[in-house]
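A.B. asks: prediction below, plus the sequence it came from.
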Amino acid sequence: MSAPTVLVVEDEPSQREVLVYNLEAEGYDVLSADAGDAAWEMARDEGPDLILLDWMLPEVSGIEVCRRIKAAPETRAIPVVMISARAEELDRVRGLETGADDYVVKPYSVPELMARIRTQLRRVRPASVGATLEHGDVSLDAETHRVTRAGTEIHLGPTEFRLLSTFLERPGRVWSREQLLDRVWGRDIHVDTRTVDVHVGRLRKALRNATGEDDPIRTVRGAGYALG
């Protein structure tokens, strides 16, 4: 599975470099922006897994960017961790009421910030932090790479395992082939969308053969695939 993508929005070059360096050291894919309008466009176009958002930005403030992100259907589920030198309780409350999922005051501890990021990612990308995922009779242990259906162990190839992880993280969500390519193969890998169909077919076969149960993955005509 591709690494979670974090968008860093910080207009101070030195602070932005520190954040990017530490996030990349943790294994994340990192995007960065230094202004509010650019941050909003990247959030909408790139769909990162998490956004680190500075309050004080030129032209469009972090508060306004956060409000836009949480108001738009395509971005509202992205966790926003707001970073600010404003430490007053009223400022924290304002940031959280605008929609921020967490609020970190400068100067911050980098290890604590990374822990807060992991906490937010555990909610939206649980497989990336080693969680066990379950839906119906299907269970996936991301740490041991063990998959079972109705108690019967299923042996999957690496790509099928990453596909199943993606489906289990958001049961019911319809994933387009392009979205699955980004999530499973990675943004920088150029693979034909028909490859997705081949691997979804292999995953379906493995899940059916394990117990003889019905196929839990449905094809949504003209849209993509969904679990359940």
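C.D. replies: Ah, there it is.

A.B. asks: use CA for all of it now, contacts and neighbours both
C.D. replies: OK.

A.B. asks: got the contact list for the lengthiest helix in the chain?
C.D. replies: Ranked by residue count, the top helix of the chain under DSSP state H comes out as helix 193-211. By CA atoms under 8 Å, 6 or more residues apart in numbering, the residues outside helix 193-211 that reach it are 149-150, 152-156, 159-160, 163-164, 177-178, 180-181, 213-217.

A.B. asks: this is the comparison structure:
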Amino acid sequence: MIWCVEDDNSIRDIEIYTLKSTGFDARGFEDGDSFWKELVSTDTLPELVLMDIMLPGEDGITLLKKMREMPKTEDIPVIMATAKGMEFDKVQSLDTGADDYLVKPFGMMEMVSRIKAVLRRCSPKKKEHIYSNGDIHMNVDGHIVSIDGRVINLTFKEYEMLKLFLSNQGIVYTRDQLLSEIWGVDYFGETRTVDMHIKTLRQKLGESGKCIKTVRNVGYRMETFIE
């Protein structure tokens, strides 16, 4: 969702129309007061704000500064719309924390291109999902499990069980819970299936498999290795 803060109705309408016609959701605000009231009260924050500097009531620079000072809104990308020839406005916008600026009058396709570029630049970088315990390391993105750097081959169920234990170390799972989590709620097999998979998983993990503990009359848990 892109929020457009612009007091000129015709400009705001065409901004919203263009954004919607190019695949974005968009919403308009005619002044800073209505924008700020919605921003601080909503649970669904905008992906980006396109904001004119010259607004009735609080101006765009003041609103931008308030956004950057509030934890809830400090990371929302903002593109400021500045008047032609107003070099100070551009500098002040960037110094206050704007991610980009557009000089009026600007073309709608330029606006869309700038918005896409800022969203790409500000999107969080993908991180590898790594779980570990002692010598056991699991790269979820690569679907790779290794013991002390040596890759081991697990069946799908063994992998899912190990992932569950690694991501919930210290938590006890009953056999029925493991059946539900790994095999699905509609699985009607015997809990003996769980015991067999625990056995083969421990074998493949070698010495590291000792961290999977049997909790008598309850189920299994993974203890965290203490370095």
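C.D. replies: Yep, that arrived. None of these values were measured; they are calculated from a predicted model.

A.B. asks: any idea what the TM-score comes out to?
C.D. replies: Remark: TM-score between the superposed chains equals 0.57 [TM-score structural alignment, normalised by the length of structure 2]; 146 aligned residues with a CA RMSD of 2.8 Å.

A.B. asks: got the buried residues for the helix or strand following the longest helix of structure 1?
C.D. replies: On the C-terminal side of helix 193-211 of structure 1, the closest following helix or strand by DSSP states H and E is strand 217-220. Buried residues in strand 217-220 of structure 1, defined by neighbour count with 16 or more other CA atoms under 10 Å: Ile217.

A.B. asks: check which helices and strands the helix or strand just after strand 217-220 of structure 1 sits against.
C.D. replies: Later in the chain than strand 217-220 of structure 1, the nearest helix or strand by DSSP H and E is strand 224-227. In terms of contacts (3 or more CA pairs under 8 Å, 6 or more residues apart in numbering; DSSP states H and E), strand 224-227 of structure 1 is packed against helix 158-169, strand 217-220.

A.B. asks: give me whichever of the ones you listed is most buried.
C.D. replies: helix 158-169 (a mean of 21; mean count of other CA atoms under 10 Å).

A.B. asks: matching residues in structure 2 for the next helix or strand after it?
C.D. replies: Moving toward the C-terminus from helix 158-169 of structure 1, the next helix or strand (DSSP H and E) is helix 177-180. Alignment of helix 177-180 of structure 1 against structure 2: no match, by TM-score structural alignment.

A.B. asks: how far is helix 177-180 of structure 1 from where the chain is centred?
C.D. replies: Centre-to-centre, helix 177-180 of structure 1 and its host chain are 14 Å apart (CA atoms, centre = their mean, to the nearest Å).

A.B. asks: what about Lys199 of structure 2, helix or strand, and which?
C.D. replies: Lys199 of structure 2 belongs to helix 192-205, assigned by DSSP H and E.

A.B. asks: okay, buried residues for that helix please.
C.D. replies: 194, 198, 201-202, 204-205.

A.B. asks: ok, stretch 205-224 of structure 1 next?
C.D. replies: Result for stretch 205-224 of structure 1 [16+ other CA under 10 Å]: buried residues 206-207, 210, 217, 224.

A.B. asks: go through the helices and strands packed on strand 224-227 of structure 1 and name the closest to Ser14 of structure 1.
C.D. replies: Of all those, helix 158-169 sits nearest to Ser14 of structure 1, with 34.8 Å by CA to CA.

A.B. asks: so who does the residue sitting nearest the centre point of structure 2 touch?
C.D. replies: The residue lying closest to the centre of structure 2 (CA atoms, centre = their mean) is Pro124, at 6.8 Å. Contacts for Pro124 of structure 2 (CA under 8 Å, 6+ apart) come out as none.

A.B. asks: so is it in a helix, a strand, or just coil?
C.D. replies: With DSSP: H, G, I helix; E, B strand; the rest coil as the basis, Pro124 of structure 2 sits in coil.

A.B. asks: quick one, helices of structure 2?
C.D. replies: Assigned by DSSP H, structure 2 shows helices spanning 9-21, 32-41, 60-69, 87-96, 108-122, 156-167, 175-178, 192-205.
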